[in-house]
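Engineer: fold the following and give me the result.
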Amino acid sequence: MNDVQTLAAQSQAVWEEWNALGVVERAALLNVWADNLSQRGDAFMDAASLIRFHLNQAESLLAPVHDMPGPTGESNELYTAGRGLFLITGDESLSVVSLAGQLAAVLVSGNCALLAPPNTLHHEAEALIGDLVKASAPNRLVSLLSSEMTEDAIVYAPICGVAAVANSATLIAMNRKLAARDGVLVQFVAEDNASQLPLVASPTYLLRFITERTRTINVTAVGGNATLLELGSGEH
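Structural biologist: Just a heads-up that it's a prediction; the model follows:
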């Protein structure tokens, strides 16, 4: 458990820096990551294609900032941000393509990650993280766990969500462990079709990894503000 907590803390330490980059800058860096991966051979080329798909979706779904003028003249901007630390995992049905697709969605949305693949994908996971660092992503943005650490991560790590590709029985077991955690509910993004990936490869998959925020800029006159404050105070 201590190892999981240490790795989680390392990823969280660079999360705010990554989240503050914004969608466009994160997507540009992750495109370099996809280029690096595409040079590794066929399996990684398919992974790179799914990464680029999510990056394109991010620029249309997540990057725009929406103006919402307020009734008193203030400017309200609605934008997206990451939520924090996600655990990305799966069973033996997890492929390098689905692993990369989940990781790309988590990262471009502004999150950091713990990666806990099955032992059969440990080497490929190392390659994903290595090429990500070569693309100038913050070191420890993604921390790699051994498969033996997965349960500790599900039960004890300070995660805000889990993304998993696995069979139905495994997903049900994971969901029960997450439900038994104390504190805030952890989001569970579960894919049980490892061959076709209808969820992981869907155009709106990214929306499961974001939160919405508003930024208010007060452009009203001082007198108007004073009137509002007076109306809000209400004498009794």
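Engineer: when you work out contacts or count neighbours from here on, use the C-alpha atoms and nothing else.
Structural biologist: Noted.
Engineer: what segments of this protein are strands?
Structural biologist: Assigned by DSSP state E, the chain shows strands spanning 66-67, 75-82, 85-90, 112-116, 142-144, 161-165, 187-191, 210-217.
Engineer: does anything pack onto the last one? Which helices or strands?
Structural biologist: The reference is to strand 210-217. The contact analysis (3 or more CA pairs under 8 Å, 6 or more residues apart in numbering; DSSP states H and E) places strand 210-217 against strand 75-82.
Engineer: let's see this one next to it:
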Amino acid sequence: MSKSIQDSNDQQSTSVIEKATSAWLTWNAIEIEQRITLISQWSELLKLQHSLGLLPGQMVDFHSLHAVPLISSGEEMPGPTGESNVLSTSGRGPFVIMAEQDAPIEAFIALVSCALVAGNSVVMAALPEHKDIISTLEQVCTFSDIEMPIIAVENLVSLEKVIVDPAIAGVGFVGSEAEAIRLNRELAERDGQIALLIVETDLEGLEMVRDQSLVLRFITEKTLTTNVTAVGGNATLLALGCGE
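Structural biologist: Predicted coordinates:
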């Protein structure tokens, strides 16, 4: 490969990462209820695509329904000095979602939908079988004036180049165990943050993508601490110290 071609490929990968990161920051800032609403609209459009059938849209509905009680509200954790701590969830960042050619489309769409519900952006290959998946979500986002959270690259070769970038928070994969092992090694050898690998290799039973708590694999936890006491201490103890 010539240097000019290599530089061009590097520039394309950088552009994809920048778009995916921007989309993640915008999408993750949206309240979970709004994301669920947008994804529900997406699932309705998916069900109208004859090339896909009803199952992919139903899979999106299934995971959206079960995600609500898991990540929709924060958990209050009172602190020992009077501060308020709220534990909640957040998307991890851009996720690459990919599948082998003969993988069930409903398994692929399950990973995409869970990544999106959790607040992540998704990078995928613009393959013919993914055309309707991308175009229907694009319709929803255009109508709602929301930045598209799916970034499409030309092919699987381009997708492989993106995976090794440290900005990619994780990879979702549907396919053979041998390919899953190869991806795991590739992620382990890259620089930067540790990337998640979420795989479905049971192409008959789809045991992993049928898990009601699958969305939890795509989130990270965050804590908001609000300290309303004087000088960071317990206000009651401070008052007692003043002799009142």
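Engineer: residue 127 of structure 1: which of the strands of structure 1 is closest?
Structural biologist: Among these, the nearest to residue 127 of structure 1 by CA to CA is strand 142-144 (10.8 Å).
Engineer: which residue numbers in structure 2 does the closest one align to?
Structural biologist: Strand 142-144 of structure 1 lines up with residues 150-152 of structure 2 when matched by TM-score structural alignment.
Engineer: what lies in contact with that stretch?
Structural biologist: Residues outside stretch 150-152 of structure 2 that contact it (CA atoms under 8 Å, 6 or more residues apart in numbering): 16, 19, 20, 23, 121, 122, 123, 124, 125, 126, 134.
Engineer: do the same with stretch 133-144 of structure 2
Structural biologist: With contact meaning CA under 8 Å, 6+ apart, stretch 133-144 of structure 2 is reached by 38, 39, 41, 42, 45, 46, 126, 147, 148, 150, 152.
Engineer: tally of neighbours for the second one?
Structural biologist: I take that to be residue 39 of structure 2. 22 (other CA atoms under 10 Å).
Engineer: same list (the strands of structure 1) but as a markdown table, adding distance to residue 48 of structure 1 and mean neighbour count.
Structural biologist: Converted to a markdown table, the strands of structure 1 look like this (distance: least, CA to CA, whole Å; neighbours: other CA atoms under 10 Å):
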| stretch | distance to residue 48 of structure 1 | mean neighbour count |
| --- | --- | --- |
| strand 66-67 | 30 | 13 |
| strand 75-82 | 22 | 19 |
| strand 85-90 | 17 | 27 |
| strand 112-116 | 17 | 27 |
| strand 142-144 | 17 | 24 |
| strand 161-165 | 18 | 25 |
| strand 187-191 | 19 | 19 |
| strand 210-217 | 22 | 14 |
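Engineer: residue 197 of structure 1: which of those strands is closest?
Structural biologist: strand 187-191 (7.0 Å).
Engineer: now for that closest one, which elements pack on it?
Structural biologist: strand 161-165.
Engineer: average offset of the strand it packs on relative to structure 2?
Structural biologist: Aligned to structure 2 and superposed, strand 161-165 of structure 1 gives a mean residue distance of 0.4 Å (mean CA distance after the TM-score superposition for structure 1).
Engineer: does that strand pack against any helices or strands, and if so which?
Structural biologist: Checking 3+ CA pairs under 8 Å, 6+ apart, strand 161-165 of structure 1 ends up next to strand 85-90, strand 187-191.
Engineer: can you check which part of structure 2 the first one sits on?
Structural biologist: Counting by TM-score structural alignment, strand 85-90 of structure 1 falls onto residues 94-99 of structure 2.
Engineer: in structure 1, what sits opposite residue 205 of structure 2 in the alignment?
Structural biologist: Residue 205 of structure 2 maps onto residue 196 in structure 1, by TM-score structural alignment.
Engineer: gap between the residue mapped onto residue 183 of structure 1 from structure 2 and residue 9 of structure 2?
Structural biologist: Using TM-score structural alignment, the equivalent of residue 183 of structure 1 in structure 2 is residue 192. Residue 192 of structure 2 is 20 Å from residue 9 of structure 2, where distance means CA to CA, to the nearest Å.
Engineer: kindly report the same for residue 194 of structure 2.
Structural biologist: Distance from residue 194 of structure 2 to residue 9 of structure 2, by CA to CA: 24 Å.
Engineer: check residue 179 of structure 2 too.
Structural biologist: Look at residue 179 of structure 2 and residue 9 of structure 2: by CA to CA, they are 24 Å apart.
Engineer: got a markdown table for the contacts of stretch 133-144 of structure 2, with distance to residue 186 of structure 2 too?
Structural biologist: What follows is those, written out as a markdown table (distance: CA to CA, whole Å):
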| residue | distance to residue 186 of structure 2 |
| --- | --- |
| 38 | 34 |
| 39 | 31 |
| 41 | 36 |
| 42 | 33 |
| 45 | 35 |
| 46 | 33 |
| 126 | 22 |
| 147 | 30 |
| 148 | 28 |
| 150 | 23 |
| 152 | 21 |
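Engineer: looking at those, which is nearest residue 4 of structure 2?
Structural biologist: Checking those one by one against residue 4 of structure 2 (CA to CA), the nearest turns out to be residue 152, at 23.2 Å.
Engineer: residues contacting residue 44 of structure 2?
Structural biologist: Residue 44 of structure 2 touches residue 57, counting by CA under 8 Å, 6+ apart.
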